[in-house]
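In: Give me a 3D structure for the following:
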Amino acid sequence: MESTVTFLDAIKTCFSKYAEFNGRASRPEYWYFFLFLVLASLVLGMVSNTASGIFSLVTLIPSVAAATRRLHDTNRSGWLQLLWLVPLIGWIVVIVFLAQEAKEPNQFGSRSDELVS
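Out: So this is what the prediction gives:
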């Protein structure tokens, strides 16, 4: 069962865990944060390409950390994000991994540990 995470909760959580690559992230947490990154980048891009570029650089580490935690939730290593470097096939594989349900039991800790923090 997925936890109930709101859009704002997901953003707060991902920024509070700015560079934390340990633990797990639920599907809603990751995808709400991803949606925020896309929307903010689009809005900033309409204002200024420089602002959008700076935003992308500032949010690079939190987005990689959130994706690592999301992959951990599916019982996979965060290093699988390197598949982004393989055009098309790698992108599809990573998106499928990020979209899958959580795996229990899990070598990266229990989901209940994440819900407490």
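
In: contacts and neighbour counts: CA atoms only from here.
Out: Fine.

In: need the helices for this protein, in chain order.
Out: Counting by DSSP state H, the chain has these helices, from start to end: 7-16, 27-47, 49-58, 60-73, 89-99, 111-116.

In: Sequence B follows; please return its structure for comparison with A:
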Amino acid sequence: MTFQESILVCFSKYADFTGRASRSEYWWFFLFVFLASLGTSMVHEVLGGLFALATLVPSIAVTARRLHDTNRSGWWQLIYFVPVIGWIVMLVFLTQDSKSESAWTQA
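Out: Presented below is the predicted three-dimensional model:
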């Protein structure tokens, strides 16, 4: 999946927490959000905050779909609230290869 395709898919599935997201889809979207947040924050702090708010739901949704692709529930995102360890665990989960078909796959 290319950079542009990833952004289009993630915004078209704005609040879709079902299904699966490939590793490339997740990481391209992550790169887009990171770079755009950095750019908008450099222009104006309020603009950066508005962009972060606008991309919050799609970011949570694509992370849930990425976790489904590794055969985990999207609720694993709550581990982010555990300082340091939670972030490390999520990084490991999000970088793993896709697993075989699971209950998260829609027919």
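
In: can you redo the helices of the first structure as JSON lines with mean neighbour count and distance to residue 83 of the first structure?
Out: Below are the helices of the first structure laid out as JSON lines (neighbours: other C-alpha atoms under 10 Å; distance: least, C-alpha to C-alpha, whole Å):
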{"stretch": "helix 7-16", "mean neighbour count": "17", "distance to residue 83 of the first structure": "22"}
{"stretch": "helix 27-47", "mean neighbour count": "17", "distance to residue 83 of the first structure": "18"}
{"stretch": "helix 49-58", "mean neighbour count": "14", "distance to residue 83 of the first structure": "20"}
{"stretch": "helix 60-73", "mean neighbour count": "24", "distance to residue 83 of the first structure": "12"}
{"stretch": "helix 89-99", "mean neighbour count": "16", "distance to residue 83 of the first structure": "5"}
{"stretch": "helix 111-116", "mean neighbour count": "11", "distance to residue 83 of the first structure": "25"}
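
In: I'd like the ones you listed laid out as a markdown table, including distance to residue 82 of the first structure.
Out: As requested, the helices of the first structure are exported to a markdown table (distance: least, C-alpha to C-alpha, whole Å):
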| stretch | distance to residue 82 of the first structure |
| --- | --- |
| helix 7-16 | 20 |
| helix 27-47 | 18 |
| helix 49-58 | 18 |
| helix 60-73 | 11 |
| helix 89-99 | 8 |
| helix 111-116 | 25 |
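
In: Show me what residue 80 of the first structure aligns to in the second structure.
Out: Residue 80 of the first structure maps onto residue 76 in the second structure when the alignment is built from TM-score structural alignment.

In: Find the nearest non-adjacent residue to the equivalent of residue 52 of the second structure over in the first structure, please.
Out: Residue 52 of the second structure maps onto residue 56 in the first structure when the alignment is built from TM-score structural alignment. Closest residue to residue 56 of the first structure apart from its sequence neighbours, by C-alpha to C-alpha, 6 or more residues apart in numbering: residue 41 at 7.1 Å.
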